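S.K.: With the sequence up front, the predicted model follows.
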Amino acid sequence: MDPDVWNEQVALGYDESSAHMYRPEVLGPTVDFLERRAGQGPALEFAVGTGRVALPLSARGMRVAGIEKSEPMARELARKPGGRDVVVTVGDMTTCRAPGTFSLVYLVYNAITCLLTQDEQVACFRNAARHLEPGGRFVIEVFVPELQRLPPGETARPFHVGEHHVGFDTYDLVNQQVVSHHYTIVDARGGSTFRSPHRYVWPSELDLMAKLAGLDLAERWADWDEAPFIASSRSHVSVWQKPGGRPAER
């Protein structure tokens, strides 16, 4: 994961640029889903960022911790009301250890793809398993690669065209890489650009990573509202469970 992407400038504007992810119809089902999977136990968010999900979970009385590689993002979280209640360990989610064990470890909003190699993604699963109590769950929200939507021979596809923002992805199909390009018009005097690299990953590939980490697939949905995952689904929320402990609950 490239730490320079998530710098001070990006951290300061992150919540505004991701405002649509804070809408109640988006955030509410996310928090509800994760709270149910955590049961009565503590939760750990990998790539906790500025606390979009961790803070409302904490506000419900859950003990929530986080791992975050970007110090500017972690500082933004700490500045928010309740931010000090989420104990953040600064480090790489592939290797960093947070104190204690957890009934839930989770990664949201495509954060697994910020790890740019298969080895790093495998290491992330193994690190999640190390943090989990027996019977604990690892939850990931991530997009399904949209290669079927690419015209033959093309490597770029727009994902948003608006009055003040244009975004498109460029694909490297050989190396399973995608770069998201964002061009935002701030005012009449200029705008800003932001590029973030990702490694796209298939659901079946994630399941194999989970098996290598000793986790079993327990659930897969198309979204946080638990719509069925089907061939045309553009994203998925998947749950893997560590053997032992209490039986699965939903």
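M.R.: On my side now, so go ahead.
S.K.: Going by C-alpha atoms from here, please, whenever you check contacts or count neighbours.
M.R.: Noted.
S.K.: Do I have it right that F229 meets P203?
M.R.: No: between F229 and P203 there is no contact under C-alpha atoms under 8 Å: 10.7 Å.
S.K.: quick one: the strands in the protein?
M.R.: Using DSSP state E, the strands of the chain run over residues 43-46, 64-68, 87-90, 102-107, 132-143, 156-161, 165-172, 177-187, 190-199, 216-221, 235-241.
S.K.: would you turn these into a markdown table with distance to C96 and mean neighbour count?
M.R.: Shown next, in a markdown table, are these (distance: least, C-alpha to C-alpha, whole Å; neighbours: other C-alpha atoms under 10 Å):
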| stretch | distance to C96 | mean neighbour count |
| --- | --- | --- |
| strand 43-46 | 10 | 28 |
| strand 64-68 | 7 | 23 |
| strand 87-90 | 8 | 20 |
| strand 102-107 | 13 | 26 |
| strand 132-143 | 14 | 23 |
| strand 156-161 | 33 | 13 |
| strand 165-172 | 29 | 17 |
| strand 177-187 | 24 | 16 |
| strand 190-199 | 20 | 15 |
| strand 216-221 | 23 | 17 |
| strand 235-241 | 20 | 24 |
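S.K.: another structure for you, compare them:
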Amino acid sequence: MTRRGKGPLDPETLLRLGTSEHYEDPELYDFEYRDHRHDVAWYRGLARDRGPRQRIVELGAGTGRISLPLCHDGHTVVAVDRMPSMLDHLRRKAEGAPSDVAARLEPVLGDITALPLPDAGADLVFAPFNVLMHLYSWEDLLRCFREAARVLVPGGRFAFDVLLPDLEWLTWDPEERHSVTHFTHPRTGAAMVYSTNHTYDPHTQVCHVRIYYDDAPKRPRAFKPPPEPVQVVHLAHRQIFPEELRHLVAAAGLTLDSLGGNFRGARLAPGTDSQCGLCTKPSGHV
């Protein structure tokens, strides 16, 4: 890991870093989300319920945490991502999979607001794991929803999940560290500590998360944030509220089938982490 100096960043730089920095180390990314499985089961279930050998486009496919299981299930997946580092890691992982599984995967470098894909070529479009939260204006969000509608066959389905904004969490003290976790770096073997804090801008609806990586103290000493961390990684997430999602679905010409919580279809309520949406492209939509 490289060491990064301190200092305030302008809003444009914050968004640029917040869109990309978290995804520049795919090996560490895979390690951090290795136990995140409930969304994988949900998307696999949606594909299975529609039938075998579905043609799927995944937006923000990253290192294939969802794409590869879908390919294992017999579906073909166009895995779209804007980060070459993530797609390169996905290709390496696919090389270790059975040849028939790798053959069903097509990594594509692209922008999810302007997909380099033909009209009406997909049975399903998936936008998992908060990828829509990297679209920082309603215009870009609407472009993405319309692109999903464009590449779907009539009757095809668009599914997505994003965090449900937690107004209390968003206003936590931006100087206090949270989620303090000891871990061993998967590549270097170094004993380290992960922690976060964040600042929310209500004007833009963007939460700027700072992820800190520090050297772990010698046990049994408790972790105390040092003056200078080993590394700070920025992550910018635009908060998207339920009524905005309902409007985006309708404005894109899609029909909302459900908007539930936590991959269980429950009503959105306090304590809900994720909003899970499922919509359909009407038969008459072009």
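M.R.: Okay, I see it. Everything numeric in this text was worked out from a predicted model, so none of it was measured.
S.K.: that older thread, what's the closest of the strands of structure 1 to L77 of structure 1?
M.R.: Nearest to L77 of structure 1 among these is strand 87-90 (9.0 Å), distances taken as C-alpha to C-alpha.
S.K.: which residues touch that closest one?
M.R.: Applying C-alpha atoms under 8 Å, 6 or more residues apart in numbering, the contact partners of strand 87-90 of structure 1 are 64-71, 74, 96-98.
S.K.: try 10 Å this time
M.R.: For strand 87-90 of structure 1, contacts defined as C-alpha atoms under 10 Å, 6 or more residues apart in numbering pick out 44-49, 63-71, 73-75, 77-78, 96-99.
S.K.: now stretch 217-237 of structure 1
M.R.: 25-34, 107-110, 137-146, 203, 206-208, 210-211, 238-242, 248, 250.
S.K.: so how far is S192 of structure 1 from the residue minimising distance to the centre of structure 1?
M.R.: Geometric centre of structure 1, nearest residue: V108, 2.7 Å, by C-alpha atoms, centre = their mean. Distance, V108 of structure 1 to S192 of structure 1, using C-alpha to C-alpha, to the nearest Å: 25 Å.
S.K.: now swap in A59 of structure 1 and tell me
M.R.: From A59 of structure 1 across to S192 of structure 1, the span is 34 Å (C-alpha to C-alpha).
S.K.: cool, and D32 of structure 1?
M.R.: The spacing between D32 of structure 1 and S192 of structure 1, counted by C-alpha to C-alpha, is 34 Å.
S.K.: Can you name the residues that contact R149 of structure 1?
M.R.: So R149 of structure 1 contacts R157 (C-alpha under 10 Å, 6+ apart).
S.K.: How much space separates it from F159 of structure 1?
M.R.: From R149 of structure 1 across to F159 of structure 1, the span is 11 Å (C-alpha to C-alpha).
S.K.: what do you get for P134 of structure 1?
M.R.: Per C-alpha to C-alpha, P134 of structure 1 is found 40 Å from F159 of structure 1.
S.K.: Then V186 of structure 1?
M.R.: Taken as C-alpha to C-alpha, the span from V186 of structure 1 to F159 of structure 1 is 19 Å.
S.K.: G135 of structure 1 now?
M.R.: 38 Å.
S.K.: And for R84 of structure 1?
M.R.: Distance from R84 of structure 1 to F159 of structure 1, by C-alpha to C-alpha: 35 Å.
S.K.: can you check R23 of structure 1 too?
M.R.: From R23 of structure 1 to F159 of structure 1 the distance is 19 Å (C-alpha to C-alpha).
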